[in-house]
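> A structural model of the following input is requested.
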Amino acid sequence: MPKDWTETLPPAAAAYLEDRRLDEVECIIADLPGIARGKAVPAAKFARQEYFHLPDSIFYQTITGDWGEAAGEEGFIERDMILRPDMSTATAAPWTGDWTLQVIHDAYDRTGTPIPFSPRNVLKRVVSLYREQGWTPVVAPEMEFFLVAPNLDPAKRIEPMMGRSGRPAAARQAYSMTAVDEFGPVIDDIYDFAEAQGFEIDGITQEGGAGQLEINLQHGDPVLLADEVFYFKRLIREAALRHNCFATFMAKPIADEPGSAMHIHHSVIDTETGKNIFAGPQGGDTDAFFTFIGGLQTYLPSVIAVLAPYVNSYRRYVRDNAAPINLEWGRDNRTTGIRVPLSGPASRRVENRLTGMDANPYLAIAASLAAGYLGMMKEIRAEPQYRGDAYEGDEAIPHDLWSALDLFDAETEMHDVLGPDFARVYSIVKRTEYQEFLSVISPWEREHLLMNV
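Model prediction:
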């Protein structure tokens, strides 16, 4: 690390440390679930290191902490990766007791080749395919999550948090400012943490669930926005813990409430001209617009296992319950899986409404962009626009993770875009995780089967 590395920090990180002594640097990387893995090191040591090591086994680990047999021909030898900092990601960790920065790292092997199943590398691979065509992809994620009462017993149902009024958070209060005010102290900390980290929030709204909020982010570079979602999940959890509640990004944490999505808005810019390729000279829809949608309709089924990565994820896709059940597309139609929001030609975009908030943001954005890329490259025309309530249409989304993984394994064209080695590792790890789930007997089974069958 150069001696003057603190003088080239991003503006928000530099402002955070102004007239202060940096104590520690958290060197982090996202694993397959999107959990931050890494090391915390004293600032003086970080200044002396150009990289650090972690075993590649962090990418073979399931959400329970077990491992899938995905190490390859050499076996499970836990080979060290080389993790190099991306200093453009340096940002504050404002909830810590001392002055701490976080820095996202990229993973390489000993020859300097990017590790193909590192999620950030997967997204970079997809973005590079766009750039080879002279395109600049742009995304804008929307993050939905619940603030819930502390839950220390997994056998206990999740309950809404207690609001500022002393009453539990109420459901069916979408867009209510009064409901947002109930979480005022938590939201204040979210804003403060985001400002300290240099993140711009486009807005916070109350969603339809009890204690469910949505944060919208400004559109921008896919890797930058995935980094922000990765960071935001951590800062929202830390803000919640300060106020005796939990923030959860489960797709369906409460049975009778809607699930939490991460809607992804996409547009594509011609790198040379700076024009949105979804809009023609007179403002009309272009072939690229229709083939991008066609790619989503054709290839999203093969990556549902990435957009909905857990058994709980499939509880979200319920007819008439704020989540799509098919891949129809429509203009300004929130019942369709693919929505074209109201906008002028310059900001014309396509919204993927299938992704759950439990998805790894790097992998979800990569998979969504990959589907649109394949549609444009193969000139797959979108099906006719759906008019009316798409919940009245046929279901076209797998009902469980195992079925979704079968679709994922079969679509080799998608593997070529995301990376064959990533596809291999992801499938093995997720199938291992599903087998772990099957080894657990649920309360439903004990209640209804114990004495009745």
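> Please count neighbours and contacts with C-alpha atoms only from this point.
OK.
> quick one: the helices in the stretch 301-450 of the chain?
Ranges of helices within the stretch 301-450 of the chain are 304-307, 361-378, 401-410, 412-418, 420-438, 443-449, based on DSSP state H, counting those that start in this stretch.
> to compare against the first, here's another:
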Amino acid sequence: MTHPDWIARSPEATQTYLKDIRLDEVECIVADIAGVARGKAMPASKFARQEKFYLPNSIFLQTITGEWADNPHGAFTEPDMVLTPDFSTATAAPWTADYTVQVIHDVFDQKGEPVPIAPRNVLKHIVGLYQAKGWKPVVAPEMEFFLVARNIDPNQPIIPPMGRTGRRAAAKQAYSMSAVDEYGKVIDDIYDFAEAQGFEIDGILQEGGAGQVEINLNHGDPIALADEIFFFKRLIREAALRHDCFATFMAKPIEGEPGSAMHMHHSVTDIATGRNIFSDEAGRETPEFLHFIAGMQKHLPAAVALLAPYVNSYRRYIPDFAAPINLEWGRDNRTTGLRVPISGPEARRIENRLAGMDCNPYLGIAASLACGYLGLLEAENPRAECLGDAYISEDELPLTLGDALDLMVDSAPMRGVLGEEFVAVYESVKRNEYKEFLQVISPWEREHLLLNV
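Got it, this is the predicted structure:
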């Protein structure tokens, strides 16, 4: 069965974008383990005639450097997976020279079963666990990133971009409107691209780093918002390139500057009533609210490998750089890894501040929700609320990628909710990346060890 009427089944913003124009190309994409878009581009006329297409399952064994990790499930035969379009994700690519639409595809094996190692399927599985209990998870992500000067030589340090004043963007200007105006043309294009794609931005602000920006998204369905972040990363990069700079989502791109986080606000509603299960009828905190926090405190160490997926991620986990490296929780306390923002009872939520912006949004949201889900099942209480400075708390989290992978693999509950097959593939990919990194000799080693040891 073909789908010649697929545009009519697309979101309203996409239909508006395509009104009175001739669509040239469709990009059929999926997110790999890193969150990189993989797939095929084809003429729009061919897409309308094609029900599905195929990609080898090896795209989920590719590392961030383009190498191939060992397949933990047997021979490297690269069987094809079946990709079918999710038309609800069809969205414009407004930066292209011709008229192009991107469509995220669902990934199945040849028997019609969801491929368990596909990141979007991992998130769908976690959401399904909630739904089986009569719950609907709600998330609201915050995206931090840096605009930086073009860097075409990896041996050179990354530096801030040149602003409209002719000066480099300055650090320590959090919430400054003037700082945002320095690269206002990039922000304008981000707004324009987002509008064309049908994405609603809740707010844009200057963060503490030089050229560091934060974009907040409205709360909603975890899968839809993971799709948006997946699209937003490309959108933001394209907007930056139009103005002779790069956008980077590295967790720690500039030495001496804060890192970039992907804070995630979580709440859970009862499907039958629509009520936020974190508040009772009188507006008070419920036991479920505390159970969710307890689950995050207990299980987040085993999820850090998904929230901080690269060696660079752990450069963000150092004291005094506005990154909470603890599992304390507190009300309106930004030094805690788990913060309860000020809100009314209907919007009571928990903010996980541990994830880096370099994480795959599907896997980062899935991992965070998995911890809360386990807490709801275990029905334990968290330790006492932190009322002071949690930055001085003892380290409770793995501070290297290798240690984080060990904790993930050793956690039976985490393997159980994420899926044994996925965890095995993820570990294989990340062990390969870690091994590659350890073969690179850094400038620090040459400077301090070459003649001194």
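> okay, the helices of the stretch 301-450 of the first structure, which one's buried deepest?
helix 304-307 (a mean of 28; mean count of other C-alpha atoms under 10 Å).
> Check the mean deviation of it from the second structure.
Aligned to the second structure and superposed, helix 304-307 of the first structure gives a mean residue distance of 0.4 Å (mean C-alpha distance after the TM-score superposition for the first structure).
> Distance from that helix to the middle of the chain?
From the chain centre to the centre of helix 304-307 of the first structure is a distance of 11 Å (C-alpha atoms, centre = their mean, to the nearest Å).
> How about stretch 296-315 of the second structure?
With C-alpha atoms, centre = their mean, you get 13 Å for stretch 296-315 of the second structure.
> in the second structure, which spans are strands?
25-31, 37-43, 53-56, 80-85, 91-92, 100-108, 135-149, 201-206, 212-217, 245-248, 264-270, 329-331, 338-340, 350-352 (DSSP state E).
> how far away is Pro11 of the second structure from Arg349 of the second structure?
Distance, Pro11 of the second structure to Arg349 of the second structure, by C-alpha to C-alpha, to the nearest Å: 29 Å.
> Who has more neighbours out of these two?
Arg349 (27 against 16; other C-alpha atoms under 10 Å).
> ok, now which ones touch the residue most central in space within the second structure?
When C-alpha atoms, centre = their mean is applied to the second structure, the residue found nearest the centroid is Pro361 (2.3 Å). Taking C-alpha atoms under 8 Å, 6 or more residues apart in numbering as the contact definition, Pro361 of the second structure lies against Gly35, Ala226, Asp227, Ile229, Phe230.
> Let's see that with 10 Å instead.
31, 34-35, 119-120, 123, 141, 222-223, 225-230, 262, 306-307, 355, 367 (C-alpha atoms under 10 Å, 6 or more residues apart in numbering).
> Asp244 of the second structure now?
Val148, Ala149, Arg150, Pro161, Met162, Val186.
> Isn't Ala13 of the first structure up against Phe199?
No: assessed by C-alpha atoms under 10 Å, Ala13 of the first structure is found out of contact with Phe199, at 11.0 Å.
> neighbour count winner among the two?
Taking neighbours as other C-alpha under 10 Å, Ala13 of the first structure and Phe199 compare with Ala13 leading, 23 against 19.
> Quick check: chain neighbours aside, which residue is closest to the more buried one?
Of all residues not flanking Ala13 of the first structure in the chain, Thr91 sits nearest, at 5.0 Å (C-alpha to C-alpha, 6 or more residues apart in numbering).
> Pretty sure that neighbour sits against Leu235.
No: counting by C-alpha under 10 Å, Thr91 of the first structure stays clear of Leu235, with 11.5 Å between them.
> Which one's more surrounded, those two?
Thr91 (27 against 23).
> how about that one, what does it touch?
9-14, 16, 25-26, 100-104, 194, 196-199, 231.
> rerun that using 7 Å as the cut-off
Residues in contact with Thr91 of the first structure (C-alpha atoms under 7 Å, 6 or more residues apart in numbering) are Ala12, Ala13, Leu101, Gln102, Val103, Gln197.
> what's the answer for Ser260 of the first structure, then?
Neighbours of Ser260 of the first structure in contact, by C-alpha under 7 Å, 6+ apart: Glu144, Phe145, Phe249, Met250, Ala251, Lys252, Gly356, Met357.
> Next: Leu405 of the first structure.
By C-alpha under 7 Å, 6+ apart, the neighbours of Leu405 of the first structure are Ala305, Ser427.
> And the equivalent of it over in the second structure, how close does it get to Ala294 of the second structure?
Matched by TM-score structural alignment, Leu405 of the first structure corresponds to Leu405 in the second structure. Leu405 of the second structure sits 22 Å away from Ala294 of the second structure, going by C-alpha to C-alpha.
> nearest to Tyr60 of the first structure, of the contacts of Thr91 of the first structure?
Nearest to Tyr60 of the first structure, judged by C-alpha to C-alpha, of the contacts of Thr91 of the first structure is Val103 at 22.5 Å.
> Does that closest one touch Thr89 like I think?
Yes: assessed by C-alpha atoms under 7 Å, Val103 of the first structure is found in contact with Thr89 at 5.6 Å.
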